[in-house]
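Peer 1: Provide a 3D model corresponding to the input given below.
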Amino acid sequence: MAELVGPRVYSCHHCRNHVCLHDDIISKAFQGKNGRAFLFSHAMNVVTGAKEDRQLMTGLHTVADIHCRDCREVLGWKYEKAYEESQKYKEGKFIFEKAKIVQENW
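Peer 2: Reported below is the predicted structural model:
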């Protein structure tokens, strides 16, 4: 497992595996399955599940759940495809649910 070095790291709330950097946050104004969520440009130490189409608040998207590589906890999802032109910026980006990640080294 890679370990992120530097300030403001987010980790899996369950096993403390490093999964993303604060500097990679694109937006904090997203909604996950369980409340607030953050959109990140990058993620690490996660495994991507099967792709599926989901009707989300902003329309139809092809997404894949992301799991912690260490404990397999579902942390959010990856946007694989957006069908509406205004949502294309999300493709290849990651949603982490705020309740599923914790701050480290702050």
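Peer 1: from now on I want contacts and neighbour counts done on CA atoms only, so please keep to that.
Peer 2: OK.
Peer 1: wait, a strand at residue 88?
Peer 2: No - going by DSSP: H, G, I helix; E, B strand; the rest coil, the assignment for residue 88 is helix, not a strand.
Peer 1: quick check: closest non-adjacent residue to it.
Peer 2: Residue nearest to residue 88 in three dimensions, not counting chain neighbours: residue 82, with 5.2 Å by CA to CA, 6 or more residues apart in numbering.
Peer 1: for the one you found, what are its contacts?
Peer 2: 60-62, 88, 90-91 (CA atoms under 8 Å, 6 or more residues apart in numbering).
Peer 1: surely residue 96 meets residue 40?
Peer 2: Yes - with contact defined as CA atoms under 8 Å, residue 96 counts as touching residue 40 (7.4 Å).
Peer 1: so between the two, which is more surrounded?
Peer 2: residue 96 (29 against 22; other CA atoms under 10 Å).
Peer 1: one more sequence to fold, the one below, so I can look at both together:
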Amino acid sequence: MGRVFAVTLEGKIYSCKHCGTHLGLNEDILSKSFHCRHGKAYLFNKVVNVTFGEKEERMMMTGAHTVADLFCVQCGSIVGWKYELAHEKSQKYKEGKSVLERFKILGPDGNHYWVNHEAHVGGSDTDDI
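Peer 2: I've put the predicted structure just below:
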């Protein structure tokens, strides 16, 4: 018989700060250097347990994008957004990727991330400036 290996996700899960629902894994983060109007954010290759809002056009620091807000399936909180379409050629790598805002999630160690009200928005991207 084959061996059974237990896989632990402890220290790797990002969750909704309101209800604790699992949203993403550390291994699915593409960038930790994103910024939005509330501070830092993470760009994920894949997120789970979210529903999508209506697609809409938003002007961001890096140009126009078609995005959809992401909502936690358990409590309905907005946790970030998904890039549906990037209008600038240099931003095409974001298409199909999702952003989770740090102040709306719990980190893999269970820590809350706080809003930086003095956040500089000169990072990789920013929500409606």
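Peer 1: re earlier: distance to residue 53 of the first structure for the contacts of residue 82 of the first structure - can I get that in CSV?
Peer 2: Compiled in CSV, the contacts of residue 82 of the first structure are given as follows (distance: CA to CA, whole Å):
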residue, distance to residue 53 of the first structure
60, 7
61, 6
62, 4
88, 15
90, 14
91, 13
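Peer 1: buried subset of those residues as a ChimeraX selection?
Peer 2: For the buried members of the contacts of residue 82 of the first structure, the matching ChimeraX selection, counting by 16 or more other CA atoms under 10 Å, is:
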select :61,62,90,91
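Peer 1: of the contacts of residue 82 of the first structure, closest to residue 9 of the first structure?
Peer 2: residue 90 (21.7 Å; CA to CA).
Peer 1: and the closest one, what pairs with it in the second structure?
Peer 2: Residue pairing (TM-score structural alignment): residue 90 of the first structure is matched to residue 94 of the second structure.
Peer 1: what of residue 22 of the first structure?
Peer 2: So, by TM-score structural alignment, residue 22 of the first structure is matched to residue 26.
Peer 1: excluding its backbone neighbours, what's nearest that match?
Peer 2: Leaving out its chain neighbours, residue 26 of the second structure is closest to residue 12 (CA to CA, 6+ apart), at 5.0 Å.
Peer 1: before we move on, what about residue 27 of the second structure?
Peer 2: Closest to residue 27 of the second structure by CA to CA, 6+ apart is residue 12, at 7.6 Å.
Peer 1: does the residue most central in space within the second structure count as helix, strand or coil?
Peer 2: Nearest to the geometric centre of the second structure sits residue 100, at 1.8 Å (CA atoms, centre = their mean). Secondary structure state of residue 100 of the second structure, per three-state DSSP, is strand.
Peer 1: OK, contacts around it?
Peer 2: 41-44, 79-81.
Peer 1: which of those residues are still contacts in the first structure?
Peer 2: Under the criterion both residues aligned by TM-score structural alignment, their matches' CA atoms under 8 Å, those that remain in contact after alignment to the first structure are 41-44, 79-81.
Peer 1: among the residues you listed, name the ones in strands.
Peer 2: Of the positions in these, 41-44, 79-81 sit in strands, assigned by DSSP state E.
Peer 1: adding distance to residue 53 of the second structure, write those residues out as a markdown table.
Peer 2: Converted to a markdown table, these look like this (distance: CA to CA, whole Å):
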| residue | distance to residue 53 of the second structure |
| --- | --- |
| 41 | 19 |
| 42 | 19 |
| 43 | 18 |
| 44 | 18 |
| 79 | 11 |
| 80 | 10 |
| 81 | 9 |
